[in-house]
Each structure stands twice: as C-alpha cells, then as structure tokens.
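1. For reference, the sequence and a predicted model appear below.
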Amino acid sequence: MTGTGPILETERLILRLPQMGDFERYAALMADEDACRYIGGHLPRGAAWRRFLQMPGAWTLQGFAMFSVQEKASGQWVGQIGPWKPDGWPGNEIGYAFHPDAWGRGYALESAVAAIDWSFVHLGWDDIIHCISPDNLASKKVAQRLGSSLLREGRLLPPPSEEHHIEVWGQTRAEWMEHRKRFD
C-alpha cells in the first residue's frame, strides 16, 4: 500500500487507483456504443465524468473499488477491474470493463487474477460475483476461465438499474484457491 493506495503488478499490467490522466481514455470507452452495450449504455462526456468519479470516491469511503489497469509497456490506461459493491448490490463483485483497443489481449483475465487475490486477502471476502448481461458472451467467457459458474439470474440490481436482467456468476474463496492453481 502506498500513500495513494495499493498498486498491483502482473506480467504486463499495473493495477492502481484511478488518476486524472485516465479520464480521456475512460471517456472514450464510455462513448463507445459497442463497448458499453452491456454495461448500461454509452455515456456523453459529462455523464462519463460523473461515473468516473465513482471509483475514487469508493476508494476514499469504502477503502476499495475498481483499479485502473495500465499497460506496463506503453503506460496507457486500458480499462478498470476489481472489487465493487455499491449499496444494495447482489454480492461482492469483481467487475471489469476494458477499452476496445485492449480487447482480445488477455488483459481481463490477467488483471482479474490479481484483483481477486487482492480482494480475498485485503477485504476478507468469502465469495465473489460477476454481474453479467446474458448477451455478453466475452464477459461470461472470462468468468468461466476464472472458474466462476452461473449462480442465478434475473432483475437483481438495485435502482436505478433494477430493470436490467443480469446473470450472476461467482465462486467461493475455497473454489478460487483451487482454480487459482491454474494461473501459477
């Protein structure tokens, strides 16, 4: 833990708290209709700014939130991943969203392993979930590769997202410890 929060490193990535310099790429991600079709829809810049501020706020008030994911080689922000649990959420989520130019590189899986490890150790969680749109095949594939399985589905999110039908994928700490061996 540094003065600004934890920094996690993987072979190709750095996971750290959000910084002002991340916003331009975040806004581009949120403006992309294809990239946002499963996470509530694309947002204009002002709304993206307000959503961007959720993560630093959650870090400050809860002591955890999604990490910004940065490529080591380029220093470029490529997405966000990590623990997320707003009031009324259906569980201890490890959520993720990546900029389209980072898709297909294995960044979600690589960074998820680090974020899940950190969450179990530092937050003391006994289980994790991933809230996924039923049509989001790529996210379901990541969840499956992490060892998560479909737990339940329906309209499970709190307002203002209560009309979204989602699938909740997840696993326990014990299951993760077994699945984690695949990534060593």
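-> Structure received. Since the model is a prediction, treat every value here as computed from it, not as a measurement. Numbering: from 1, shown residues only.
2. C-alpha from now on. contacts and neighbour counts both.
-> Noted.
3. doesn't L17 make contact with G5?
-> Yes: using CA atoms under 8 Å, G5 makes contact with L17 at a distance of 6.4 Å.
4. So for those two, which residue has more residues nearby?
-> L17 (21 against 15; other CA atoms under 10 Å).
5. Leaving out chain neighbours, which residue sits closest to that one?
-> Of all residues not flanking L17 in the chain, F67 sits nearest, at 5.2 Å (CA to CA, 6 or more residues apart in numbering).
6. now the helices: where do they sit in this structure?
-> Counting by DSSP state H, the chain has helices at residues 23-31, 33-36, 45-52, 54-62, 107-123, 137-145, 173-180.
7. Show me which residues of the first one are buried.
-> By that I understand helix 23-31. Buried positions in helix 23-31, judged by neighbour count with 16 or more other CA atoms under 10 Å: 23, 25-31.
8. let's bring in a second model and compare:
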Amino acid sequence: MKHFEIPLYLESERLVLRMFRDSDWRSMHAHYANPECTRFTLGRVLSEGESWRQTATLAGHWLLHGYGPYALEEKTSGALIGAAGLWYPADFPEREIKWALHPDWWGRGYASEAARAVQRMARAAYPEALPPISFIHRDNLASIRVALSVGAVLENEIDFRGGRFQIYRHPSPRAG
C-alpha cells in the first residue's frame, strides 16, 4: 500500500478538511443528485448507488496516489458541505486542485477558502513540483471565478471528454 504524501487533516478558518467516512456518501449525494452540480463534470445526476461509488472513488484516490480530495466539514454546524483537494484521474493532463460544494453552501467563499488551504498544503508537500492546475470546463463560470480568486492563471484550453476545458495554473511556492 502506498504511504500518504500529504496530511490527512487540515483546518482553515471555517472548515475542517478530513478523510472521507462511509457515512459521507449520503451528504455527497446532495451534490451528485443536483444537475447544476454535475453539469460540467459528470454531465448527469447520479443515483444513490452511483453517489456511493463516486464518494468511494474520492476516498480510494488516497490509496492509489498517496493523496486525494478531502471531505469539507463546516466547523460551526459540522455539516459536510462538499469536497476539495488534490485529484489526478488517469485521463487528466496533470494533478489538479478540485472543489465541489453542495449548492446550499455556494456563494459564501467556502470553495476559495478550501482551495487556498489545499494550495498551502501542496506547496509544503511538493515544494519543487510544478504547481497543480485546476481543470475547468470553459462554461463553468463559477469555478473559473474560484480559480481566479485564489490566484490561478489561465494557461491553456484543450478538448476533453467532448468539451472544451481550461487549465488554470495555481501560484508557485515562490509566489506566496
């Protein structure tokens, strides 16, 4: 089994970023069952069984790569509000910082807060590596706003899975 290359737990001002638990899939289903949440990523809503498998994929990514997305827990309420972290599926161009929030939590700065926490962690864990990207469908304006708000810069646009995706490069360790 691969060892973990990054911390299993992070905190930001309002969030706990932690490993996924079996019970988290139900909360993640609120994301995966919403067409606005899956429009630019999966292209369709998921059933409960598919949401469980997708959540298991997020958790299993840690075992395959030594890093992965965190479950995002809002500190005050303890609610699981989504996921954010390092992600590198086999067909992606590079390791990325991903985020996915339940719609009830949109527009409050949680995605940017989580992305900044992941940026800091990635800089510490991989100081000599090329900074990660965020790989975003060009029509996903909300995610593009998050990428720009955390200092990522548009680097390229490519065809991917039947759509046009933009590559936003996160700041290097020397940038901050």
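-> On my side now, so go ahead. Quick caveat, the model's predicted, so the values are computed rather than measured.
9. Just give me the neighbour total for E71 of the first structure.
-> 18.
10. what lines up against it once you look at the second structure?
-> By TM-score structural alignment, E71 of the first structure lines up with E74 in the second structure.
11. Contacts only, for its match.
-> Neighbour list for E74 of the second structure: 14-16, 80-81 [criterion: CA atoms under 8 Å, 6 or more residues apart in numbering].
12. quick one: the residue nearest the centre of the second structure from G49 of the second structure, how far?
-> Geometric centre of the second structure, nearest residue: K98, 2.3 Å, by CA atoms, centre = their mean. In this view, K98 of the second structure and G49 of the second structure are 22 Å apart by CA to CA, to the nearest Å.
13. for Y9 of the second structure, same thing?
-> Taken as CA to CA, the span from Y9 of the second structure to G49 of the second structure is 27 Å.
14. Next: L148 of the second structure.
-> Noted for L148 of the second structure: a distance of 34 Å to G49 of the second structure, by CA to CA.
15. Over to E157 of the second structure?
-> From E157 of the second structure to G49 of the second structure the distance is 33 Å (CA to CA).
16. So which of the two has more stuff around it?
-> Taking neighbours as other CA under 10 Å, E157 of the second structure and G49 compare with E157 leading, 15 against 12.
17. do you know how far the more buried one is from H61 of the second structure?
-> Separation of E157 of the second structure from H61 of the second structure (CA to CA) stands at 25 Å.
18. Y38 of the first structure corresponds to which position in the second structure?
-> By TM-score structural alignment, Y38 of the first structure lines up with F40.
19. what about its match, how many neighbours?
-> F40 of the second structure has 17 neighbours, counted by other CA under 10 Å.
20. contacting residues for it?
-> Residues in contact with F40 of the second structure (CA under 8 Å, 6+ apart) are 137, 139-140.
21. for M66 of the first structure, same thing?
-> 17, 55, 80-84, 94-96.
22. Show me what R95 of the second structure lines up with in the first structure.
-> Aligned partner of R95 of the second structure by TM-score structural alignment: N92.
23. how about the nearest residue to that match, chain neighbours excluded?
-> Once flanking residues are discounted, N92 of the first structure sits nearest to I128: 4.9 Å by CA to CA, 6+ apart.
24. For the aligned partner of I116 of the first structure in the second structure, the count of nearby residues, please.
-> The alignment partner of I116 of the first structure in the second structure, by TM-score structural alignment, is Q119. Residues near Q119 of the second structure, counting by other CA under 10 Å, number 22.
25. list the contacts for Q119 of the second structure?
-> By CA under 8 Å, 6+ apart, the contact set of Q119 of the second structure is 97, 170.
26. Distance-wise, check it relative to G60 of the second structure.
-> The gap separating Q119 of the second structure from G60 of the second structure is 21 Å, by CA to CA.
27. ok, now L17 of the second structure?
-> 16 Å.
28. Between the two, tell me which one has more neighbours.
-> Counted by other CA under 10 Å, L17 of the second structure and G60 do not tie: L17 has more neighbours, with 27 against 17.
29. Show me what the more buried one lines up with in the first structure.
-> With TM-score structural alignment as the criterion, the equivalent of L17 of the second structure in the first structure is L15.
30. That match and A65 touch, don't they?
-> No: look at L15 of the first structure against A65 with CA under 8 Å: they stay out of range, at 11.4 Å.
31. Out of the contacts of E74 of the second structure, which is nearest to A115 of the second structure?
-> L15 (11.1 Å; CA to CA).
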